[in-house]
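# Here you go, sequence then predicted model.
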Amino acid sequence: MDEPRSSFRPALWERLEGNTTTYLKQVWFPGTHANIGGGWYDQQIASITLAWICDQLTPLGVEFNPHSLTRLFYSSLRYSAAHPYPSIPSPSIFIPSFIWSIILRYRIPIPWAFTPKPCPPPKSTQRIDQANCTDDDHHPHGSPEQLWKFHGRPWGLGQTRFPTSWFQLAGGTVVRRPGCYMRVDPDNNKDTTEPLLNTNERVHSCVRLRLRLGGMSPDDRQTWPCASLLEDDSHGEKPVWRLERGKTISQRELDQDTAFWDSELADDKKDYDSREIYNMQDGDGDWNWVFEDDAVIKNSTGETVRPLTKVLPEEPLVGYWERCLLALTRGELDDWRLGEEGVPGTVNGGKFV
């Protein structure tokens, strides 16, 4: 959602009306290009996207090694325990790196979420890392419960990063618009006013949690505004989508997913450990993002457009891998439960306060 480079336009697919065989699903996550695919030191959001794609591929017959993936998820937890406030880049190319390092040495961190829940207030002696993590493995070991006591960033609240290439940013920036993309004219590569059909776009639950708990924007500059969902193109700070309770995803799909995973986890030949997954409660994840009719949306050529999609459902957490990662990284206060109950963030007219 946070990728600003216009040259990195998302490759959204559509399913034409005559196509009754293809199942298409596309899900939006927080962060920029490398946060989703991996590459930064804080891999938390990349771990969430990895767990999601593993849950999509497992029902298709693709197998993953539980021990290897769990070890990968555990390494992300260890990193967060060691680096609750990772290094952030200088906001200006005119500030030399050694000067910025000195600034960070005396700068008190901004809490990575609302305080005191889920983020304890930073200690007076706590500082932002002056440099990125080295390749040396100096991160603490221990059980998840022991590592949570370091007050690293729990599930969905990991650091995201702004692109570092000023050359790529010079090509133009844009705010991504879930549910509002138009077809592109193949002759000139420009947007039309024809909406894409049957995109089946969804918003991942970590987006809601990050907003409701006051997670940070890229490079920890401020509380995440999520302009993609909450700021339209009228420059009046009107939301594009508002969060509402409700279930839009069909019960048939949910039943099919649940039946598959119940059977998969019961297979003694597999190395799953059902004790390692987060136990969802009734109603968890039953959220929708509903389009605001007075929102102003413009395509890349500046023309006002109207999307066909009026509701973006939240992608449910049903599979083993996502619930395994959540159980491992939910934190001491269980940030998933805080995000469901809306503590301490609230929603007012589509804006999070």
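Here it is on my side, so go on. Quantities reported herein were computed from a predicted structural model and do not represent experimental measurements.
# Going by C-alpha atoms from here, please, whenever you check contacts or count neighbours.
Fine.
# where's residue 24 relative to residue 198, distance?
Using Cα to Cα, to the nearest Å, residue 24 is found at 8 Å from residue 198.
# My error: substitute residue 233 in the last question.
If you go by Cα to Cα, the gap between residue 233 and residue 198 works out to 24 Å.
# same check, this time on residue 64
From residue 64 to residue 198 the distance is 30 Å (Cα to Cα).
# hey, where'd the strands end up in the stretch 1-150 of the chain?
Along the stretch 1-150 of the chain, counting by DSSP state E, counting those that start in this stretch, strands occupy 26-28.
# Strands of the stretch 201-350 of the chain, residue ranges please.
201-204, 241-245, 287-291, 297-298, 304-305, 311-315, 347-348.
# and those strands as CSV, adding mean neighbour count?
Formatted as CSV, the strands of the stretch 201-350 of the chain follow (neighbours: other Cα atoms under 10 Å):
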stretch, mean neighbour count
strand 201-204, 23
strand 241-245, 19
strand 287-291, 22
strand 297-298, 20
strand 304-305, 14
strand 311-315, 24
strand 347-348, 12
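# Out of the ones you listed, the one nearest residue 170 is which?
Checking these against residue 170 by Cα to Cα gives strand 297-298 as the closest, at 21.0 Å.
# let's bring in a second one:
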Amino acid sequence: MADTLDVNGHHSRHSSLSAVAADLPKKLIVCCDGTWMDADSGWVKGKNGRSGHPQTPSNVTRIARAMKDQDDSHHQQIVYYQAGFGTGIGLYDHLIGGGTGAGLSENIREAYSFLVSNYSEHDKLKQPDSIFLLGFSRGAFTARSIGGFIGAVGILKKVAMPFFYEIFQDWANAGNPKHPPRFFNTYYRLNPELERVQPPIEFIGDKTKINQYMQSYRDILLSHNLTTEANIKCIGVWDTVGALGIPINPILQRMLPFLPSFIREYRWFDTTIDDHVENAFQALGLDERRFPYSPAVWERPDDCRTNLKQVWFAGAHSNVGGSYADQGMADLALVWMMDQLAGHTRAPSKPFHHLDWIQFDDTYITAFHRLQVDQYQQSDLPPPSPRGWAKARVYDSLTFPQSLAGARTRAPGRYCRADPDSGDLTAQLMRNTHEHVHASVRYRIDAGAAPLESDWSQAFPRGLSFQPYVQWLARRLTPNTRTPTYLPDRVKGPLHGWRLVDGHASHDSPNGVPEGVVKPAKWVWQGAAGAVDCKEMPEDVLGPYEVALKDFDREARGKLEVGEGGVVGRVKSYSPSKTI
């Protein structure tokens, strides 16, 4: 969809922003886009006689455009937008950057430099600036890496930025006995008048003492006035990849056999969060099946106070983060994130402060919905388009050449920790992941919406995939008395082993008979004992932005009840819902 709304405070990947002189603290919002995504210059060239068109924007682009320049308390909301990998000039950057993730360190440095240039710490007269980090796909990996780096070393002073790479590598390799800290040698060589200090030798290279090592490291930076400690108001991401490393395009592997399946330097050994992050939100796709796109699910330590929420949506990786031609499913994850970042779903006991949250333009949802409908009418998507709330196309992303790397069904509630030495998954289940399932999944099941569909825009001769033709032929040759519908809890499906409990007598077929009880829905584990850490995944409550989007579909409006806490369950008859 070619959005026409202005980008508030929008800055390109290679731009910088000088500090804003203002009496009030400001909000610094870093938005890191996914691979090959560029809101500034994204253009899809025409092929086979078809005219070119603007690139379908990701949810990172769209949420940046929905932000106001300042909130109602006159705090500036300054947005730094960073294009994804493979969007630079030239074929090399497109193939190598987009296909391998090369340049991740540079992306992290650029986005982090924006914070260094603009962050104002607190003093007696002023609160500190607020930091928000958003991202999709590898951009989510970038955002989370920045968040972890800030937690470890704080916001470096400008005078320390020439040493960024040494400090960043020291952090990334903490606990690696083959990587002694490099920053201190360089810094003290250039400043011989200073007393040489570095973390205790017993902490260096010891994986069991990484926290002590980084605490000592940060204390030394603070003692030389090279950094300032800072908290992050929120990290909000769509479908982080990198649990196994940054995946490499299989075609590049075939062309360049020396390339590995993953860039192991960039992978998540530690998926935990700590108290320096106040809120952490992640939207995840149930139906992504590409093996390299294993999600990096967060877990929260027992003594951590971070408000963590991770919600599963119907759809593949780009259904959740956006960029498919049919944006219907991406819309759900977009407005969900807007509700989280706006503070609409915060705990009732938590008071609202403007600096804690992002303020959006409330008219944006109506505007992008109109643009969405118009694009459906102008596009070559087969009818009916749009299909209605939660019933848009869920694309099958397991197509050539990505299928060369293998397949793996996602496993909500069942992810395990990675071994800190090898990076391989262990049998130890993640704890305190705070996973939910979005209400649209239940609605999609009840509505009998379509299962996974082929992306014909990638079919030969437009793309390299012949899978849409194979699937079309298979459906024609296979007798089936029942129309296929979306059933994520099917055998070998992502929710296999989980049972939906929502007042329905049965979910064996769409539109099961309600039992007449309206209560919060949840998914209860019915599979093997010991296969999950938490036996229930609650259904997430819809916020006001989500309800506003749902209300454009009169059929959906009449099937979900909205209470003071949001959408709580099904009703048999229509009752008007809240809108913003």
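Thanks, I have it. The model shown is predicted, which means the values in this text are computed figures rather than measured ones.
# With respect to residue 194 of the first structure, which of the strands of the stretch 201-350 of the first structure lies nearest?
strand 304-305 (8.2 Å).
# Which neighbours do residue 24 and residue 198 of the first structure have in common?
Common neighbours of residue 24 of the first structure and residue 198 (criterion: Cα atoms under 8 Å, 6 or more residues apart in numbering): 14, 15.
# These two: who's more crowded?
residue 198 (15 against 12; other Cα atoms under 10 Å).
# Let me know the secondary structure of the counterpart of the more buried one in the second structure.
Using TM-score structural alignment, the partner of residue 198 of the first structure in the second structure is residue 432. At residue 432 of the second structure the chain is in coil, as set by DSSP: H, G, I helix; E, B strand; the rest coil.
# now residue 432 of the second structure: how far from residue 447 of the second structure?
Distance from residue 432 of the second structure to residue 447 of the second structure, by Cα to Cα: 32 Å.
# do residue 234 of the second structure as well
34 Å.
# Which of these two has more residues huddled nearby?
Neighbour count, other Cα under 10 Å: between residue 234 of the second structure and residue 447, residue 234 has more, with 27 against 18.
# Surely the more buried one and residue 306 touch.
No. With contact defined as Cα atoms under 8 Å, residue 234 of the second structure does not reach residue 306; the gap is 9.5 Å.
# what do these two both touch?
Common neighbours of residue 234 of the second structure and residue 306 (Cα under 8 Å, 6+ apart) are 277, 278, 279, 280.
# Out of these, flag the one nearest to residue 153 of the second structure.
residue 277 (13.7 Å).
# residues in contact with the residue lying closest to that closest one once chain neighbours are set aside?
Using Cα to Cα, 6 or more residues apart in numbering and skipping residues adjacent in sequence, the residue nearest residue 277 of the second structure is residue 232, 4.8 Å away. Contacts for residue 232 of the second structure (Cα under 8 Å, 6+ apart) come out as 130, 131, 132, 133, 147, 276, 277, 278, 279.
# Show me which of the residues you listed are buried.
130, 131, 132, 133, 147, 276, 277, 278, 279 (16 or more other Cα atoms under 10 Å).
# how about those in a markdown table, adding secondary structure?
As requested, these are arranged in a markdown table below (three-state DSSP):
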| residue | secondary structure |
| --- | --- |
| 130 | strand |
| 131 | strand |
| 132 | strand |
| 133 | strand |
| 147 | helix |
| 276 | coil |
| 277 | strand |
| 278 | strand |
| 279 | strand |
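# With distance to residue 398 of the second structure added, can I get those in CSV?
Formatted as CSV, these follow (distance: Cα to Cα, whole Å):
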residue, distance to residue 398 of the second structure
130, 39
131, 36
132, 32
133, 29
147, 31
276, 37
277, 34
278, 36
279, 32
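# Residue 378 of the second structure: neighbouring residues, count only.
Residue 378 of the second structure: 9 neighbours (other Cα under 10 Å).
# Tell me how far it lies from residue 366 of the second structure.
Taken as Cα to Cα, the span from residue 378 of the second structure to residue 366 of the second structure is 19 Å.
# what's the answer for residue 401 of the second structure, then?
For residue 401 of the second structure, the distance to residue 366 of the second structure - Cα to Cα - is 37 Å.
# cool, residue 327 of the second structure as well?
Distance of residue 327 of the second structure to residue 366 of the second structure, given as Cα to Cα: 15 Å.
# The two - which one has more neighbours?
Neighbour comparison, residue 327 of the second structure and residue 366: the larger count goes to residue 327, with 25 against 13 (by other Cα under 10 Å).
# and the gap between the more buried one and residue 301 of the second structure?
Distance, residue 327 of the second structure to residue 301 of the second structure, by Cα to Cα: 35 Å.
# which residue numbers in the second structure go with stretch 254-268 of the first structure?
Against the second structure, stretch 254-268 of the first structure falls on no residues (TM-score structural alignment).
# In that stretch, which residues are buried?
Quick answer for stretch 254-268 of the first structure (16+ other Cα under 10 Å): 257, 260, 261, 264, 265.
# now swap in stretch 556-570 of the second structure and tell me
For stretch 556-570 of the second structure, the neighbour count (16+ other Cα under 10 Å) marks 556, 557, 558, 559, 560, 561, 562, 566, 567, 568, 569, 570 as buried.
# now do stretch 22-34 of the first structure
27, 28, 29, 30, 31, 32, 33, 34.
# tell me the two of those residues that are most distant?
27 and 34 (16.2 Å).
# would you list the shared contacts of residue 234 and residue 306 of the second structure in a markdown table and tack on distance to residue 407 of the second structure?
Output for those, formatted as a markdown table (distance: Cα to Cα, whole Å):
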| residue | distance to residue 407 of the second structure |
| --- | --- |
| 277 | 33 |
| 278 | 35 |
| 279 | 32 |
| 280 | 28 |
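# from these, which single one is nearest residue 140 of the second structure?
residue 280 (11.9 Å).
# In the first structure, what sits opposite that closest one in the alignment?
Mapped onto the first structure by TM-score structural alignment, residue 280 of the second structure lines up with nothing.
# what do you get for residue 410 of the second structure?
With TM-score structural alignment as the criterion, residue 410 of the second structure matches residue 176.
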